[in-house]
Each structure stands twice: as C-alpha cells, then as structure tokens.
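Engineer: I'll drop the sequence and a predicted model, then ask my questions.
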Amino acid sequence: EQGGKLIDEFRSSLNINYIKLDRNYGTMGYSRNVGISNARGKYLLLLDDDTVILQNNFLSRLVQEFNQNDADGIIPKGFSSFCVLDGKYQHHDLYFPASKCTAYNKSVLIELGGFVDTIIGQEDVEFYMRFCLAGKHFYNSGSLEYFHPPFIFNNINK
C-alpha cells in the first residue's frame, strides 16, 4: 500500500512503472520474473530494496558500459557485507554476482528462462550457474559502485 502511494507521488517526474505482485510474496525468483516480463528496455538492473547506488550517473554509465563491452551482464563493484557474525563483518567478493545489484541484457534473461520461482532465496546463485554453463559472461565494472548493508546473525549454521 505505502509503496504504491510513494510511487504515485514520483510517477509524474520519473519514468516509473509500479507492478504489484498478485501472489508468491517473498519468492524472489517470481518477483524478478514479473519484472523481466514487464520490462520494456534492452537492459535490466536487478536491485534489492536495501541496495544503495553510489553515483548520480549510475544508469547512464551502466548503459555506456554495455555499449562499450561485449557482455551479457555487468557486475558493479559492491561494497557488500554478507553479515555481522560475532561482531565482525563478513564480506562478499567485490564482484559477487548476486541480484542485489547486477545488470543483464534482457534477451539473455529470456533465453535462459529467467529465475527459478519455486525456491525462496539463492535463485540468483542458481541463475548464475546456468548463465555460466550457457557460455554467457559478465563484465566486472570498476567504475560503477554500490553498497549493501549486512544481515545480522548470531550464527550461520544450517
């Protein structure tokens, strides 16, 4: 409800298409596939709701990098903490291919069938495996940056 009202406030000044999910709340693969099927552009930037973009010209620079590189996807440099465990930050690799901030050529997402929508979490890791096995490749961008805050856990035992 509140998200839709906020979007309505910005809709007149920004090119925004707000799509409310009809089901499968919390299933990220389903959410991402709804976005893919409704996207009108050539490229898709997948972001988590808590990802912070660190440049004002991020999107124009992203398109420029797609045009300059023969890449199926672009991974910005991510200052991304996986979690806080026992009071210490545990960090991902700077170019970890997670959907918290990864851009794709839309045609590749469609060709590979999008994301598995029956699992909760790790749908981006599963997609990354299919992406690589299909011979697709990422360009790691050192000029595009984002921040992603950590999860907070007491332990990560499963």
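Structural biologist: All right, it came through fine.
Engineer: contacts and neighbour counts: CA atoms only from here.
Structural biologist: Will do.
Engineer: just so I have it, where are all the strands in this structure?
Structural biologist: 43-47, 52-53, 73-85, 88-91, 101-105, 138-148, 151-153 (DSSP state E).
Engineer: ranges for the helices of the chain?
Structural biologist: 2-11, 28-38, 58-68, 106-111, 123-133 (DSSP state H).
Engineer: what would these look like in TSV with distance to Q90 and mean neighbour count?
Structural biologist: As requested, the helices of the chain are exported to TSV (distance: least, Cα to Cα, whole Å; neighbours: other Cα atoms under 10 Å):
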stretch	distance to Q90	mean neighbour count
helix 2-11	31	11
helix 28-38	23	18
helix 58-68	26	14
helix 106-111	30	16
helix 123-133	18	16
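Engineer: Which one, of those helices, ends up nearest to S80?
Structural biologist: Between S80 and the helices of the chain, the tightest spacing by Cα to Cα is seen for helix 123-133, at 15.6 Å.
Engineer: shouldn't I152 be in contact with V84?
Structural biologist: Yes: contact criterion Cα atoms under 8 Å: I152 and V84 qualify, at 4.9 Å.
Engineer: Show me whatever sits in contact with both of the two.
Structural biologist: Counting by Cα atoms under 8 Å, 6 or more residues apart in numbering, no residue touches both I152 and V84.
Engineer: ok, back up a step: what's the closest of the helices of the chain to K88?
Structural biologist: Of the helices of the chain, the one closest to K88 (Cα to Cα) turns out to be helix 123-133, at 24.3 Å.
Engineer: could you say what helices and strands that closest one packs with?
Structural biologist: helix 28-38 (3 or more Cα pairs under 8 Å, 6 or more residues apart in numbering; DSSP states H and E).
Engineer: Take this one as well and set it beside the first:
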Amino acid sequence: MRSAFDFAPYRRSTIGFDRLFDLLESGTTGAGQDNYPPFDLQRLDENRFRISLAVAGFAQGDIDITAQQNQLIVSGNKAEEDGASYVHRGIANRSFERRFGLADHIKVNGAELKDGLLQIELVREIPEAMKPRKIEIGGGAIEGPRHDTIEAAANEPSEA
C-alpha cells in the first residue's frame, strides 16, 4: 500500500515557501478541507504577493486582519440580521478564520476591501546583512609564509 503525503493544504496557506513545496509536492490535492472563504494567491513579482479573499456580504468593520510573527490571521464575524425572511440564502454569512503561514521577512504592506474582495498586499523585505554581496578578488599576493602541510613547514630552514 502506497501512502503519499499531500502538501497542497500547506501550499495554499503558506507564502514564501513556494520553491520548497515545488520540490516536495506529490501532485495530489487534499479533500475535505474547509475552503471558506475562497482565496487567490498571486505573485506580483519576486518580492511582492497578493492574497485576494472573496468576502461578499462582509463590511470593513466585520473583518479583522492580524499579522503575528510568521503568521497572518484573517477573521470575519458578521452579526445576524433580525427580521429578515429569506426564500433562498446563497451568500454565505458565517463567521470564518483563515490562517496563512508567512516565510521569514514577509511583511503585510496593506489591505483593501472593494467589491466583495479583500486584497492583502505582502512584500518580502530581506535585511541588508542577508542579501548576497559581491567579493572582489584582489591582484596582490598574500603576505607572509604559507605552509600547505606540516612536513613542508618542518623542512623549511629555520633562522637562528
């Protein structure tokens, strides 16, 4: 019996680990996951991402966005309407909480709610100390004696 681990649920909820999951992904998708609200994850360029959540029916005051260390939590809580009589209710009105794992150095840059879509802008800010730097190769010789082996140093004449 062959059992394969499915990385798709982790891919959908983490940002910045794309290459790792490309290597590890088994190719199958998970079933039975709570997919509310649905969302899209876009890579705008090498260091910018956008999460778009479909939150039709929710107002700006109904949604909370919290950025913690390496985690983004989006939650919505809509008050029940009193006195409304529906023949059919197709627009989901339930509370939700979505968690997204963020890679190191991913920061939330802002959020906007427009036309039922909540768009959260993310940016990867790599500190200067961690960015690659070019090392120049000098043309001068290295000063001082150089011994490649212990035997070479032992055979060298000593100054007395």
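Structural biologist: Noted; the coordinates are in hand. Quick caveat, the model's predicted, so the values are computed rather than measured.
Engineer: Send over the TM-score of the superposed chains.
Structural biologist: The TM-score (TM-score structural alignment, normalised by the length of the first structure) is 0.22; 74 aligned residues with a Cα RMSD of 6.1 Å.
Engineer: Identify whichever of the helices of the first structure lies nearest to H91 of the first structure.
Structural biologist: Closest among these, once you apply Cα to Cα, is helix 123-133, at 16.6 Å.
Engineer: Just want the angle from that closest one to helix 28-38.
Structural biologist: Here helix 123-133 of the first structure runs at an angle of 60 degrees relative to helix 28-38 (axes from the mean of the first three to the mean of the last three Cα atoms, to 10 degrees).
Engineer: Now for R11 of the second structure, how many residues are close by?
Structural biologist: Using other Cα atoms under 10 Å, R11 of the second structure is surrounded by 18 other residues.
Engineer: Quick check: the gap between it and R19 of the second structure.
Structural biologist: Counting by Cα to Cα, to the nearest Å, the gap from R11 of the second structure to R19 of the second structure is 10 Å.
Engineer: Q42 of the second structure too?
Structural biologist: For Q42 of the second structure, the distance to R19 of the second structure - Cα to Cα - is 15 Å.
Engineer: give me the number of residues near K114 of the second structure?
Structural biologist: 12.
Engineer: SS state for F21 of the second structure?
Structural biologist: Following DSSP: H, G, I helix; E, B strand; the rest coil, we place F21 of the second structure in the helix state.
Engineer: who's more crowded, Q42 and R19 of the second structure?
Structural biologist: A count of neighbours by other Cα under 10 Å puts Q42 above the other of Q42 of the second structure and R19, at 13 against 9.
Engineer: Return the residues in contact with the more buried one.
Structural biologist: F49, R50, I51.
Engineer: mind listing which of these are in strands?
Structural biologist: Among these, the residues falling in strands (DSSP E) are F49, R50, I51.
Engineer: Let's have those in a markdown table, adding distance to N109 of the second structure.
Structural biologist: Formatted as a markdown table, those follow (distance: Cα to Cα, whole Å):
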| residue | distance to N109 of the second structure |
| --- | --- |
| F49 | 10 |
| R50 | 10 |
| I51 | 11 |
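Engineer: now the residues you listed as a markdown table including distance to K114 of the second structure and neighbour count?
Structural biologist: Listed next are those as a markdown table, based on distance: Cα to Cα, whole Å; neighbours: other Cα atoms under 10 Å:
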| residue | distance to K114 of the second structure | neighbour count |
| --- | --- | --- |
| F49 | 18 | 20 |
| R50 | 14 | 21 |
| I51 | 13 | 18 |
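Engineer: Between these, which sits nearest N155 of the second structure?
Structural biologist: F49 (62.5 Å).
Engineer: any idea how far the closest one is from L41 of the second structure?
Structural biologist: F49 of the second structure is 7 Å from L41 of the second structure, by Cα to Cα.
Engineer: ok, now P9 of the second structure?
Structural biologist: On the measure of Cα to Cα, P9 of the second structure and L41 of the second structure end up 13 Å apart.
Engineer: okay, these two: which has more neighbours?
Structural biologist: The residue with more neighbours, out of P9 of the second structure and L41, is L41; 16 against 12, by other Cα under 10 Å.
Engineer: Skipping its backbone neighbours, what lies nearest that one in space?
Structural biologist: Spatially, and ignoring its direct neighbours in sequence, L41 of the second structure is nearest to I51 (4.7 Å; Cα to Cα, 6 or more residues apart in numbering).
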